[in-house]
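1. Got a predicted structure here, sequence first:
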Amino acid sequence: MDVKHHQRFQLADRSFANIVKRDITRMAESHGFSQTEVGRVNIVVSEMASNLLKHSPKGGEILVKYTSAKALEIICLDEGPGMKDPQRMLEDGTSTTGTAGEGLGAIMRQSHTFDFYTQLGSGTVILSRIYKGLQEAPKNKSKFEVATVTVPKPNEHSCGDGFALHEANNNCYFIALDGLGHGAAASLASQEAEAAFLSNYSVDPAQNLRQIHSSIRKTRGAVGTIVHINHSQKKMSYCGIGNIAGRMYTIDGPAISNAASKNIIAYNGILGHNIPNTLNTQTYDWDNYKLLILHSDGIKSRWDLSKYPNLHRHDSSIIAALVYRDFRRETDDSLVVVARSKS
């Protein structure tokens, strides 16, 4: 289970670069990364910071999280000009600013997992994961790919948005949460809801929400949506209370822009305070062509992925990070969940 939020490091100008590198290096050290592994993290962050300062007039940000798989996940976000020839930019010696041109290639070499998405006029998202104590990324036997980007409201250390996941054989169970308000009290509400969910993860979503409602009455309260995905039966079932929203795409063509989609709708109410007398679990067909995106109200409700060609071909963390970058509000915590099956 991985419920830790990303730490957000903004690079408005060059004066912040050394502070960002220092703080992320300390994160790696605090999680027991070796000196060699910390060096790899340092190179990745240095190159990301350098790229942000050279190519993004507005600056940019780096998101960092230590995952349950014992990896440091580093995501670089900018709203710069994007890359005209992205594959060429992976080659050493290629630069658009007259430098040595080792940035993207260096990040790729130091990363166990690497991916990026770029679009002319819209900027770039770069993903790097460095695993502790491993020579290469572990082989993931899971039938599911579920990623989250969770970021506290600016100037908050606690995050009221939460997420919990359990996988068992051909089943994936998870909950997306938003504790009321923000800060420590909201975080506590989400944490208690996560614990209640995990104690009954395989229970029907509507029934589980009722149990969570009873369990968190002494907290500030939360909204949440529970999702069950059964890979063998090719079914997805869900039930939600409050304003966790989202969309399920069926992608059978080359682009999300042509994909059919269904909105994920929840009941009105607040877990721990008031919920409807009648709750029903909804069921949809599910297969390897489905892509599910859920989010808290820290993300604008009118988001649209039709202008991002081939985005679905990228790591789920890239998709979640792009939704966060382009549609987040700065007035609340932010959570984006992206889930799909793997063949």
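-> Looks like it arrived, so ask away.
2. going forward, measure contacts between C-alpha atoms and count neighbours the same way
-> Noted.
3. So which residues of the stretch 51-200 of the chain form helices?
-> Here the stretch 51-200 of the chain has its helices, by DSSP state H, counting those that start in this stretch, at 103-110, 184-199.
4. And the last one, what's buried?
-> It stands for helix 184-199. Within helix 184-199, the residues that qualify as buried are 185-194, 196-198, counting by 16 or more other Cα atoms under 10 Å.
5. who's in contact with the helix or strand that that helix is followed by?
-> Per DSSP states H and E, the first helix or strand lying C-terminal to helix 184-199 is helix 205-215. Residues from elsewhere that reach helix 205-215 (Cα atoms under 8 Å, 6 or more residues apart in numbering): 192-193, 196-197, 200-201, 226-228, 237-241, 271-273, 275, 279-281.
6. Pick the one among the buried residues of helix 184-199 closest to residue 123.
-> The shortest gap between residue 123 and any of those belongs to residue 187, at 31.7 Å (Cα to Cα).
7. Distance of that closest one relative to residue 283?
-> Distance, residue 187 to residue 283, by Cα to Cα, to the nearest Å: 30 Å.
8. residues in contact with the spatially closest residue to residue 3 that is not a sequence neighbour?
-> In this structure, residue 3 finds its nearest non-sequential neighbour in residue 163, 5.6 Å apart by Cα to Cα, 6 or more residues apart in numbering. Contact analysis of residue 163 by Cα under 8 Å, 6+ apart lists 2, 3, 174, 175, 176, 177, 194.
9. Tell me which two of those residues sit farthest apart.
-> Largest separation among these by Cα to Cα: 2 and 177, giving 13.5 Å.
10. Among the two, which residue is more densely surrounded?
-> residue 177 (31 against 16; other Cα atoms under 10 Å).
11. so that one touches residue 244, yeah?
-> Yes - under the criterion of Cα atoms under 8 Å, residue 177 makes contact with residue 244 at 7.2 Å.
12. any common contacting residues for those two?
-> Common neighbours of residue 177 and residue 244, using Cα under 8 Å, 6+ apart, are 223, 224, 225, 296.
13. So residue 159 is in contact with residue 184, correct?
-> Yes - the criterion here is Cα under 8 Å, and residue 159 meets it with residue 184 at 7.2 Å.
14. Next, work out how far apart the residue of the chain most remote from its centre and residue 85 are.
-> The centre of the chain is farthest from one residue, residue 98, which by Cα atoms, centre = their mean lies 33.7 Å away. For residue 98, the distance to residue 85 equals 16 Å [Cα to Cα].
15. hmm, back to that, export the shared contacts of residue 177 and residue 244 to JSON lines and tack on neighbour count and distance to residue 9?
-> Formatted as JSON lines, the shared contacts of residue 177 and residue 244 follow (neighbours: other Cα atoms under 10 Å; distance: Cα to Cα, whole Å):
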{"residue": "223", "neighbour count": "29", "distance to residue 9": "28"}
{"residue": "224", "neighbour count": "30", "distance to residue 9": "28"}
{"residue": "225", "neighbour count": "28", "distance to residue 9": "29"}
{"residue": "296", "neighbour count": "29", "distance to residue 9": "21"}
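16. before we go on, here's another structure to hold up against the first:
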Amino acid sequence: MDFNFSAHQHFPLSDRSFLNIVRRDIGKVAETAGFTEVEIGRVNLVVTEMATNLLKHAGAKGGELLVKPMQEEDGQTSGLEIICLDNGPGMSDPQRMMEDGVSTYGSMGQGLGAIKRQSDFFDIYSKRELGTVLLSRIYRKGKAPKSAARAAHRFQMGVVMVPKPGEKVSGDGYCLRLSQEGAYVLILDGLGHGENAHEASNQGIKVFLQQPKESPSTMLREIHAQIKKTRGAVGAIAHWNAESGQLFFCGVGNISGRLFQPGVTKNLLSYNGTLGMAVPNTIHDHQHNWSGQTMLVLHSDGLKTRWDFTKYPELTRHDPTMVAAVLYKDNTRTLDDTLVIVVRATA
């Protein structure tokens, strides 16, 4: 079972005059995804409340909305994911702000409470001096997520992928494969950005999907051999199996990876080189323990490398997409495509 995912569309919002344009464009995304008129109304309310709060609180520091269609296991669009990144002062008591009327001055609805009610899934992370991130997922009727496959492998995965500002496509890419042998995730960063980088990562994903499920190093070597006509990419594959309790990792180039376990943080090392251009004659998998309370973070060089979870109390308890979104908000370079993948063991 394979999953190939799309990037988030990026909607910066620094001025109230852009609100109607943003709401219209996100409404078009929902319409294209097959939402009904009533469902689009839910999306519009969530976007309006998010944007109103963002414009009110972020001020000169600014903020943005990230939006992407979500896919079912059969590839059909199931719903919409909306993330609000607010660089304002943050909240000392976000749960109190969920109450209607507390934070809604100047808004059309009932603030954070309205966003939660209109969402099929809602998460919030806010701390003083750290800003606020809101995560909303709205599903089409009868399209609730089918999580049985991932539950069987005992993991959750969240992703934020955003093209470089001004680009329509991302040169970064990722893909998830599930099987009886475990789960595999591929992360790629095509050299540069734009269409040529997108082509390189897309071609690598196609090769990954067509291969037998073997060791990460073997699969990376095949990707290297098959994308030589592109501009090349850096990339990594992680393979974990909850039954054996092992993680196998192999990377080539400057993909960053960190593995978190109680009391232990490990940097995952990659080989020097570029897939499609030059890789070492010998590359091997690196083996680590994978069990409950393990979290894996992989990201492209669009994200700064000196982030630190200790800055974000209790963040790792939130949805993995929330974790990725907070890291993106505070650490994206904005000079390149950015991809952050967070995988958490659930047992």
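-> Received, thanks. Only a predicted model underlies this, so the values are computations on that prediction, with no experimental measurement involved.
17. Superposing both, give me the TM-score.
-> Overlay of the two chains. TM-score (TM-score structural alignment, normalised by the length of the first structure): 0.94; 335 aligned residues with a Cα RMSD of 1.5 Å.
18. Please pick the buried ones from the contacts of helix 205-215 of the first structure.
-> Using 16+ other Cα under 10 Å as the burial test, those include 192-193, 196-197, 201, 226-228, 237-241, 271-272, 275, 279 as buried.
19. In helices, which of these fall?
-> 192, 193, 196, 197 (DSSP state H).
20. Show me what counts as buried in the helix or strand harbouring residue 336 of the first structure.
-> Secondary structure from DSSP H and E places residue 336 of the first structure in strand 334-341. Neighbour-count burial for strand 334-341 of the first structure, counted by 16+ other Cα under 10 Å, picks out 334, 335, 336, 337, 338, 339, 340, 341.
21. which residue packs closest to the third one, ignoring adjacent ones?
-> Right, residue 336 of the first structure. Of all residues not flanking residue 336 of the first structure in the chain, residue 295 sits nearest, at 4.4 Å (Cα to Cα, 6+ apart).
22. what residue of the second structure takes the place of that neighbour?
-> Using TM-score structural alignment, the equivalent of residue 295 of the first structure in the second structure is residue 299.
23. thought that match was touching residue 254?
-> No - distance between residue 299 of the second structure and residue 254: 9.2 Å, which falls outside the contact criterion (Cα under 8 Å).
24. who's more crowded, those two?
-> Per other Cα under 10 Å, whichever of residue 299 of the second structure and residue 254 has more neighbours is residue 299, with 29 against 20.
25. what about residue 31 of the second structure, how many neighbours?
-> Neighbours around residue 31 of the second structure, by other Cα under 10 Å: 14.
26. now the residue farthest from the centre of the first structure: how far from residue 43 of the first structure?
-> Using Cα to Cα, residue 98 of the first structure is found at 20 Å from residue 43 of the first structure.
27. before we move on, what about residue 63 of the first structure?
-> Residue 63 of the first structure is 16 Å from residue 43 of the first structure, where distance means Cα to Cα.
28. just residue 15 of the first structure next, same as before
-> For residue 15 of the first structure relative to residue 43 of the first structure (Cα to Cα), the value is 18 Å.
29. And residue 264 of the first structure, by the same measure?
-> 41 Å.
30. Which residue in the first structure aligns with residue 124 of the second structure?
-> So residue 124 of the second structure corresponds to residue 116, using TM-score structural alignment.
31. OK, contacts around the nearest residue to that match once chain neighbours are set aside?
-> What sits nearest to residue 116 of the first structure in space, not counting adjacent residues and going by Cα to Cα, 6+ apart, is residue 126, at 4.3 Å. Residue 126 of the first structure makes contact with 75, 76, 77, 114, 115, 116, 117, 318 under the criterion Cα under 8 Å, 6+ apart.
32. Could you find the counterpart of the third one in the second structure?
-> Using TM-score structural alignment as the criterion, the counterpart of residue 77 of the first structure in the second structure is residue 85.
33. Tell me, how many residues neighbour the residue nearest to that match when sequence neighbours are not counted?
-> Nearest residue to residue 85 of the second structure, sequence neighbours excluded (Cα to Cα, 6+ apart): residue 133, at 4.8 Å. Residue 133 of the second structure is flanked by 25 other residues according to other Cα under 10 Å.
34. Surely residue 133 of the second structure is in contact with residue 89?
-> No - in this structure, residue 133 of the second structure is not within contact of residue 89 by Cα under 8 Å, at 11.6 Å.
35. roughly how far apart are the aligned partner of residue 132 of the first structure in the second structure and residue 252 of the second structure?
-> Residue 132 of the first structure maps onto residue 140 of the second structure when the alignment is built from TM-score structural alignment. Applying Cα to Cα, the value for residue 140 of the second structure to residue 252 of the second structure is 39 Å.
36. One more: residue 220 of the second structure?
-> Taking Cα to Cα as the measure, residue 220 of the second structure falls 8 Å from residue 252 of the second structure.
37. what's the overlap in contacts for the two?
-> When contacts are counted by Cα under 8 Å, 6+ apart, the set common to residue 220 of the second structure and residue 252 consists of 235, 236, 275.
38. Where strands are concerned, which of those residues count?
-> Judged by DSSP state E, those include 235, 236 as members of strands.
39. Please say which of residue 15 and residue 43 of the first structure ends up with more neighbours.
-> residue 43 (19 against 9).
40. for the corresponding residue of the second structure for residue 145 of the first structure, what are its contacts?
-> Alignment note (TM-score structural alignment): residue 145 of the first structure maps to residue 156 of the second structure. Contacts here follow Cα under 8 Å, 6+ apart; on that basis residue 156 of the second structure touches 150, 320, 343, 344, 345, 346.
41. which residues touch residue 213 of the second structure?
-> residue 219.
42. Quick check: it vs residue 200 of the second structure, distance?
-> As defined by Cα to Cα, residue 213 of the second structure lies at a distance of 21 Å from residue 200 of the second structure.
43. How about residue 268 of the second structure?
-> On the measure of Cα to Cα, residue 268 of the second structure and residue 200 of the second structure end up 23 Å apart.
44. and what of residue 317 of the second structure?
-> 35 Å.
45. cool, residue 53 of the second structure as well?
-> Distance, residue 53 of the second structure to residue 200 of the second structure, by Cα to Cα: 39 Å.
46. thinking again about what came up before, of all pairs in the shared contacts of residue 177 and residue 244 of the first structure, which one is the farthest apart?
-> Greatest spatial distance among these (Cα to Cα): 225 and 296, at 9.9 Å.
47. Export the ones in helices among the buried ones among the contacts of helix 205-215 of the first structure as CSV, with columns for distance to residue 7 of the first structure.
-> Converted to CSV, these look like this (distance: Cα to Cα, whole Å):
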residue, distance to residue 7 of the first structure
192, 22
193, 22
196, 25
197, 25
